[in-house]
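**Student:** I would like the atomic coordinates for the input below:
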Amino acid sequence: MPRFTDKIALVTGSGSGIGKATVDQLIAEGAKVIGADLNPGDATENYVPVITDVTQEDQVQAAVQTAVDRFGSLDLAFNVAGASKSAPIEEMSEGDWDFTVDLVLKGIFLSVKHEARAMTGGGAIVNVASLNAHVPMWFGAAYVAGKAGAEGFTKNAALELGGKGIRVNAILPGLVSTPLTSAFSENEALSKEFEESIVLSRPAAPEEIAKPMLFLASDDASYITGTSLVVDGGWEITGYPDLSKYMG
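**Tutor:** Model prediction:
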């Protein structure tokens, strides 16, 4: 029997990249999915899209409530939504900082807050942080700070929610081939530097992040909570390219 038969899942950032790959894999394994995104795509038999800005609490609450109203419960949640606006620290505007940190950190806080309230019978939550929670990046101070915060928040959520039977873990992807990273792949010299820094010499496909995320949410990980799983092709053990050469 598929691992997620009759399970109800919510995925933020469901419209593309890692989020869409997560939705597709969940449905293939028997789940019914609520997709929360600014552009969540079209409804199908087992997919309910909800237009959602995860930095707005009322919209997050509405997406979670949709799962409860439509299917009666919420069992699993995958908090994927994220993006950034990059600039050197001395030039970064307060607006760009707030945009990035609100999306990658506040968005996870709001999502977990309402997801946990709906998981009355226990459940599992997986938050997407980033390799950049551990490794700094030129012009990425807001993103690095937000993702490090997301990892720390995940551990705190695991501590607080374990008594309710809710496991909370983080996945830390490295470079993934998604629309958000297209600027890297389109720069041939920079793309080559990235590949030379990654032990497996290539970026991940979104499905290669979705699969370990589903592992952390499954019964196969029933004794895992509060942990961070780095899925980066071995990048963390090498180094990060000097992006200042490419981003003037």
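**Student:** contacts, neighbours, all on C-alpha from now
**Tutor:** OK.
**Student:** helix or strand for residue 169, which one?
**Tutor:** strand 166-173 (DSSP states H and E).
**Student:** okay, helices next: where are they in the chain?
**Tutor:** 17-28, 57-71, 94-101, 107-118, 141-161, 182-186, 188-197, 206-217 (DSSP state H).
**Student:** so can I have a markdown table of these showing mean neighbour count?
**Tutor:** Formatted as a markdown table, the helices of the chain follow (neighbours: other C-alpha atoms under 10 Å):
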| stretch | mean neighbour count |
| --- | --- |
| helix 17-28 | 22 |
| helix 57-71 | 19 |
| helix 94-101 | 17 |
| helix 107-118 | 22 |
| helix 141-161 | 21 |
| helix 182-186 | 14 |
| helix 188-197 | 17 |
| helix 206-217 | 20 |
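**Student:** flag every buried residue along stretch 225-240.
**Tutor:** Of the residues in stretch 225-240, 225-233, 235-236, 240 count as buried by neighbour count, 16 or more other C-alpha atoms under 10 Å.
**Student:** okay if I get these as JSON lines plus distance to residue 128?
**Tutor:** Shown next, in JSON lines, are those (distance: C-alpha to C-alpha, whole Å):
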{"residue": "225", "distance to residue 128": "14"}
{"residue": "226", "distance to residue 128": "13"}
{"residue": "227", "distance to residue 128": "12"}
{"residue": "228", "distance to residue 128": "10"}
{"residue": "229", "distance to residue 128": "10"}
{"residue": "230", "distance to residue 128": "10"}
{"residue": "231", "distance to residue 128": "11"}
{"residue": "232", "distance to residue 128": "13"}
{"residue": "233", "distance to residue 128": "16"}
{"residue": "235", "distance to residue 128": "17"}
{"residue": "236", "distance to residue 128": "16"}
{"residue": "240", "distance to residue 128": "20"}
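**Student:** let's see this one next, to set against the first:
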Amino acid sequence: MADLSGKVAIVTGGASGIGFAIVQRLLKEDVKVAVADLNNEKLKELEKANKGNLIGCVTNVTKESDIEQLVNKTVQTFGRLDYAFNVAGASRAGAIVEQSEEDWDFTVDLCLKGVFFSVKHEAKYMKEHGGGSIVNVASLNAHVPMFYGAAYSSAKAGVEMLTKNAALELAQHNIRVNAILPGLVATPLTSSLTNVEAINEAYMERIPMRRAGEADEMAGPALFLVSDDASYVNGASLIVDGAWAVSGYPDLSKFM
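**Tutor:** Prediction:
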């Protein structure tokens, strides 16, 4: 991979899961990192373990003022911003005819509006300072619906289209915007599914590689997309799913 050393990155949702894996890979590549998350305790641990190379920023990505402060603090601390990885997300599941407005808003605001605010303010800085590269974490569910996941799937489809629209608008400012679309990844957020043997087996029947991905297997593609090795990749959606997309989504309705 092209050299990333000396660069500065923001990672939202960086205290766990895919975001945490991206943070660890960035640090190995000698990139200074601003980690945005709501887990203040974990952020303090990361700062202590990586003094001078990492700052933790307690951030609610659904609040625009928090994102503005995040970008400002990153630049004030490290002097620049080159890359951004917008990972923060979660879901409250529910059947369409039963899902509450509150749960719908929670999911869509976190997964889509949070990415919008992030791209908006990251790109605003990059536009004025020579460009940069942004990676948004969408999901295979941007393409494939799932039972009781209408809010999440809709939000992730929105992230994919937001990514394409941002690439269209920002290319003239030397800013590339791409997305990765993970399939099933072994993280704390998916453990409620993968820890149930019958549900896990239903997934494995559909995933040709017969296993969930690891968070670090998402980090590698994400770093590739911001690197100069991907200098002509813009507005792309990179599916990282162990060939799941070519098979289909399991019927989870029997488990609910």
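**Student:** could I get the TM-score for this pair?
**Tutor:** Superposed pair, TM-score by TM-score structural alignment, normalised by the length of structure 1: 0.98. Supporting alignment: 247 aligned residues with a C-alpha RMSD of 1.0 Å.
**Student:** give me the stretch of structure 2 that the strand holding residue 169 of structure 1 matches.
**Tutor:** Strand 166-173 of structure 1 lines up with residues 175-182 of structure 2 when matched by TM-score structural alignment.
**Student:** quick one: contacts for the equivalent of residue 118 of structure 1 over in structure 2?
**Tutor:** Aligned by TM-score structural alignment, residue 118 of structure 1 pairs with residue 125 of structure 2. By C-alpha atoms under 8 Å, 6 or more residues apart in numbering, residue 125 of structure 2 lies in contact with 71, 81.
**Student:** for residue 125 of structure 2, give its distance to residue 178 of structure 2.
**Tutor:** Plainly put, residue 125 of structure 2 is 18 Å away from residue 178 of structure 2 if you go by C-alpha to C-alpha, to the nearest Å.
**Student:** if we can go back for a sec, quick one: contacts of the strand holding residue 169 of structure 1?
**Tutor:** Counting by C-alpha under 8 Å, 6+ apart, 116, 119, 122-133, 151, 154-155, 157-158, 161, 209, 212-213, 216, 224-232 sit against strand 166-173 of structure 1.
**Student:** once aligned, what mean separation remains between that strand and structure 2?
**Tutor:** For strand 166-173 of structure 1, the mean deviation from structure 2 after alignment is 0.2 Å (mean C-alpha distance after the TM-score superposition for structure 1).
**Student:** angle of that strand against helix 141-161?
**Tutor:** Going by axes from the mean of the first three to the mean of the last three C-alpha atoms, to 10 degrees, strand 166-173 of structure 1 is angled at 160 degrees with respect to helix 141-161.
**Student:** about what we covered before: and of the helices of structure 1, who's closest to residue 174 of structure 1?
**Tutor:** In terms of C-alpha to C-alpha, the element of these nearest to residue 174 of structure 1 is helix 206-217, at 9.3 Å.
**Student:** that closest one against structure 2, how far on average?
**Tutor:** When structure 2 is superposed, helix 206-217 of structure 1 averages 0.3 Å from its matched positions, counting by mean C-alpha distance after the TM-score superposition for structure 1.
**Student:** against structure 2, where does that helix fall?
**Tutor:** Against structure 2, helix 206-217 of structure 1 falls on residues 215-226 (TM-score structural alignment).
**Student:** stretch 237-244 of structure 1 too?
**Tutor:** With TM-score structural alignment as the criterion, stretch 237-244 of structure 1 aligns to 246-253.
**Student:** ends of that stretch, what's the gap?
**Tutor:** The first and last residues of stretch 246-253 of structure 2 sit 21 Å apart, counting by C-alpha to C-alpha.
**Student:** who touches that stretch?
**Tutor:** Outside stretch 246-253 of structure 2, the residues that reach it (C-alpha under 8 Å, 6+ apart) are 144-147, 199, 202-203, 205-208.
**Student:** of all these, which two lie farthest apart?
**Tutor:** Longest span within the contacts of stretch 246-253 of structure 2, C-alpha to C-alpha: 147 and 208, 20.6 Å.
**Student:** got the contacts of stretch 246-253 of structure 2 as CSV, with distance to residue 118 of structure 2 columns?
**Tutor:** What follows is these, written out as CSV (distance: C-alpha to C-alpha, whole Å):
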residue, distance to residue 118 of structure 2
144, 25
145, 25
146, 26
147, 29
199, 34
202, 35
203, 32
205, 36
206, 33
207, 32
208, 34
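**Student:** of those, closest to residue 102 of structure 2?
**Tutor:** Nearest to residue 102 of structure 2 out of these is residue 147 (C-alpha to C-alpha; 18.7 Å).
**Student:** what's the match for the closest one in structure 1?
**Tutor:** Using TM-score structural alignment, residue 147 of structure 2 sits opposite residue 138 in structure 1.
**Student:** any idea how far its match is from residue 185 of structure 1?
**Tutor:** For residue 138 of structure 1 relative to residue 185 of structure 1 (C-alpha to C-alpha), the value is 17 Å.
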